[in-house]
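J.: Sequence first, then the predicted structure:
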Amino acid sequence: MSERDARHKTSMQKLKRHVDEKVAQAKEQRGQLLVFTGNGKGKTTAAWGTVTRALGYGYRVGVVQFIKGLWECGERERLIDDENLQVAIMATGFTWDTQNRESDTRACQEVWREAERMLADESVYLVVLDEITYMLKFGYLDIDTVKRALKNRPPEQTVIVTGRNAHRDLVAMADTVTEMQETKHGFNAGLQARRGIDY
């Protein structure tokens, strides 16, 4: 065995011991709160990937789309016929297009009632609150209302929160927080969003 191969083997043995120790320490089994935030692309895409994973095991899933619901969504189109998937969509689309605080608040509160129903249903394994961070930032939803629903959800239920500028209380509550960091984005150079890639 070469010196380089020997170093590699030693390094991999050390890594395996570390991983095995972490696996052995992970004993708790329960639903989780995941937050996908940051200015980079991919928060909603990651959430839909987890939806697909849960559906693949036959679990019931609820998705509430607070912003992009009126846009085409390839993942939603592909999965919508799955009997284990329920989707609720805020009827106004992008709030910067509507520019009407009163109607946006009303639409948000209406779809939030669907979210609360899902969050109280122990048969729903995964709930995605897509772009809910905007609703909190704009004041359409009260953070204490959202926190209460998250705290009181069934213990086996996992929730994914997506959107930029996640409220600090949600970050503090979360089990896992992933921040998508934008290094470069084609949109800033004039590239249009591409069907089947960006939506």
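T.: Great, that's in hand. Note that the structure is a prediction, hence the values are computed from the model and not measured.
J.: switch to C-alpha atoms for all contacts and neighbour counts from now on
T.: OK.
J.: ranges for the strands of this protein?
T.: Secondary structure of the chain, counting by DSSP state E: strands at 33-37, 60-65, 85-89, 124-130, 158-162, 176-179.
J.: which other helices and strands contact the shortest one?
T.: Going back to what we said before, that points to strand 176-179. When contacts are defined as 3 or more C-alpha pairs under 8 Å, 6 or more residues apart in numbering; DSSP states H and E, strand 176-179 sits against strand 33-37.
J.: one step back: adding distance to T98 and mean neighbour count, write the strands of the chain out as TSV.
T.: Supplementary listing: the strands of the chain in TSV, determined by distance: least, C-alpha to C-alpha, whole Å; neighbours: other C-alpha atoms under 10 Å:
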stretch	distance to T98	mean neighbour count
strand 33-37	24	24
strand 60-65	16	24
strand 85-89	15	19
strand 124-130	19	24
strand 158-162	21	24
strand 176-179	28	16
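J.: Take these and write them to JSON lines, including distance to E75.
T.: Output for these, formatted as JSON lines (distance: least, C-alpha to C-alpha, whole Å):
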{"stretch": "strand 33-37", "distance to E75": "17"}
{"stretch": "strand 60-65", "distance to E75": "11"}
{"stretch": "strand 85-89", "distance to E75": "12"}
{"stretch": "strand 124-130", "distance to E75": "13"}
{"stretch": "strand 158-162", "distance to E75": "16"}
{"stretch": "strand 176-179", "distance to E75": "21"}
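J.: Take this one as well and set it beside the first:
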Amino acid sequence: MQIESPPTEKPYEKPDGERRGLVLVNTGDGKGKSTAAFGLAIRAHGRGKPVKVFQFMKVPTARFGEHRTFEKLGLPIQGLGDGFSWKSKDLEQSAQIAREGWEKARVAIMSGDYFLVVLDEVTYPLVYGWIALEQVQQVLRERPVHVHVVLTGRRCPQEIIDLADTVTEMKMIKHAFDQGIPAQRGIED
């Protein structure tokens, strides 16, 4: 490790642009995409801002760690999916559930009632063709000016990346799963 001297001067100038709602994307093969989005949701909620979290791959009855925490915090989270695609008994039904979920998310975004809307794992129904990319692009472009939207998931379409204001790619360096260690509650859920 190389030791560095801490900066003694501010390393940037404050932008002089207007504050507005942002489109943020967390993508890539590494861990932390949803976790980072949930952190933003908690940060905004802690400031008294209205937040809504939609999860496109989780079932409405899911009770993962984030659901339990958000419930305690009074932060709304809604599952819009039917689980992992490889567990689906009917992929057309999964696609229909995703389309119905997108309509709920679209209404929430366009209502202007929320400061932040999280579209967790939305890239999967996009890349599977279950939700029309053009519809998502249109909503992101036409949403009320104050609404921030975070999209998460692997393989985010380039069209969404191009439209976004901030894009973070989580890169996997190594993963416990590859070493034969199974997923663990509180870390992977």
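T.: Nice, thanks for sending it over. What you see is a predicted model; the values in this text were computed from it and never measured.
J.: if we can go back for a sec, quick one: closest of the strands of the first structure to K14 of the first structure.
T.: Shortest distance between K14 of the first structure and the strands of the first structure, using C-alpha to C-alpha, is found for strand 176-179: 25.7 Å.
J.: Now the closest one on the second structure. Mean distance?
T.: Compared with the second structure after fitting, strand 176-179 of the first structure has a mean deviation of 0.3 Å; criterion: mean C-alpha distance after the TM-score superposition for the first structure.
J.: corresponding residues in the second structure for that strand?
T.: Taken onto the second structure by TM-score structural alignment, strand 176-179 of the first structure occupies residues 166-169 there.
J.: Quick one: distance of that stretch to the chain centre.
T.: 11 Å (C-alpha atoms, centre = their mean, to the nearest Å).
J.: List the contacts of it.
T.: 22-30, 161 (C-alpha atoms under 8 Å, 6 or more residues apart in numbering).
J.: rerun that using 10 Å as the cut-off
T.: 22-33, 36, 150-156, 160-161 (C-alpha atoms under 10 Å, 6 or more residues apart in numbering).
J.: I'd say T123 of the second structure and P157 touch.
T.: Yes - T123 of the second structure sits in contact with P157 when judged by C-alpha atoms under 10 Å, with a separation of 7.4 Å.
J.: Which of these two has more residues huddled nearby?
T.: With neighbours defined as other C-alpha atoms under 10 Å, T123 of the second structure and P157 compare such that T123 has more, 24 against 14.
J.: which residues sit in contact with I173 of the second structure?
T.: Residues in contact with I173 of the second structure, defined by C-alpha under 10 Å, 6+ apart, are 29-31.
J.: same deal with Q158 of the second structure?
T.: A164.
J.: Grab the longest helix from the second structure for me.
T.: Taking DSSP state H as the assignment, the helix of the second structure that covers the most residues is helix 91-111.
J.: Remind me what that one packs against, helices and strands.
T.: strand 51-55, strand 77-79, strand 116-120, helix 123-127, helix 133-142 (3 or more C-alpha pairs under 10 Å, 6 or more residues apart in numbering; DSSP states H and E).
J.: can you rerun that using 8 Å?
T.: Packed against helix 91-111 of the second structure, as judged by 3+ C-alpha pairs under 8 Å, 6+ apart, are the following elements: strand 116-120, helix 133-142.
J.: Compute the distance between the counterpart of L40 of the second structure in the first structure and D20 of the first structure, please.
T.: Matched by TM-score structural alignment, L40 of the second structure corresponds to T50 in the first structure. Using C-alpha to C-alpha, to the nearest Å, we find T50 of the first structure at a distance of 25 Å from D20 of the first structure.
J.: got it, and W112 of the first structure?
T.: As for W112 of the first structure, its distance to D20 of the first structure is 41 Å (criterion: C-alpha to C-alpha).
J.: Tell me which of these two has more neighbours.
T.: The neighbour comparison of W112 of the first structure against D20 (other C-alpha under 10 Å) goes to W112, with 23 against 11.
J.: what's stretch 73-85 of the first structure in contact with?
T.: Taking C-alpha under 8 Å, 6+ apart as the rule, stretch 73-85 of the first structure contacts 48, 52, 55, 58-63, 86-87, 195-196, 199.
J.: Make TSV from those and add distance to E156 of the first structure to it.
T.: TSV is the format used below for the contacts of stretch 73-85 of the first structure (distance: C-alpha to C-alpha, whole Å):
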residue	distance to E156 of the first structure
W48	19
T52	18
L55	16
G58	15
Y59	12
R60	12
V61	13
G62	14
V63	17
Q86	18
V87	20
R195	35
G196	33
Y199	30
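J.: which among these gets closest to L119 of the first structure?
T.: Looking at the contacts of stretch 73-85 of the first structure and their distance to L119 of the first structure, the nearest is G62, at 8.8 Å (C-alpha to C-alpha).
J.: what do we get in the second structure for the closest one?
T.: Using TM-score structural alignment, the equivalent of G62 of the first structure in the second structure is K52.
J.: pretty sure that match is touching G79, no?
T.: No - contact between K52 of the second structure and G79 fails when scored by C-alpha atoms under 8 Å: they sit 11.2 Å apart.
J.: residue contacts, the residue positioned nearest the centre of the first structure?
T.: Compute the mean C-alpha point of the first structure, and by C-alpha atoms, centre = their mean the closest residue is I160, 3.6 Å away. The contact partners of I160 of the first structure, taken as C-alpha under 8 Å, 6+ apart, are 33-36, 47, 126-130.
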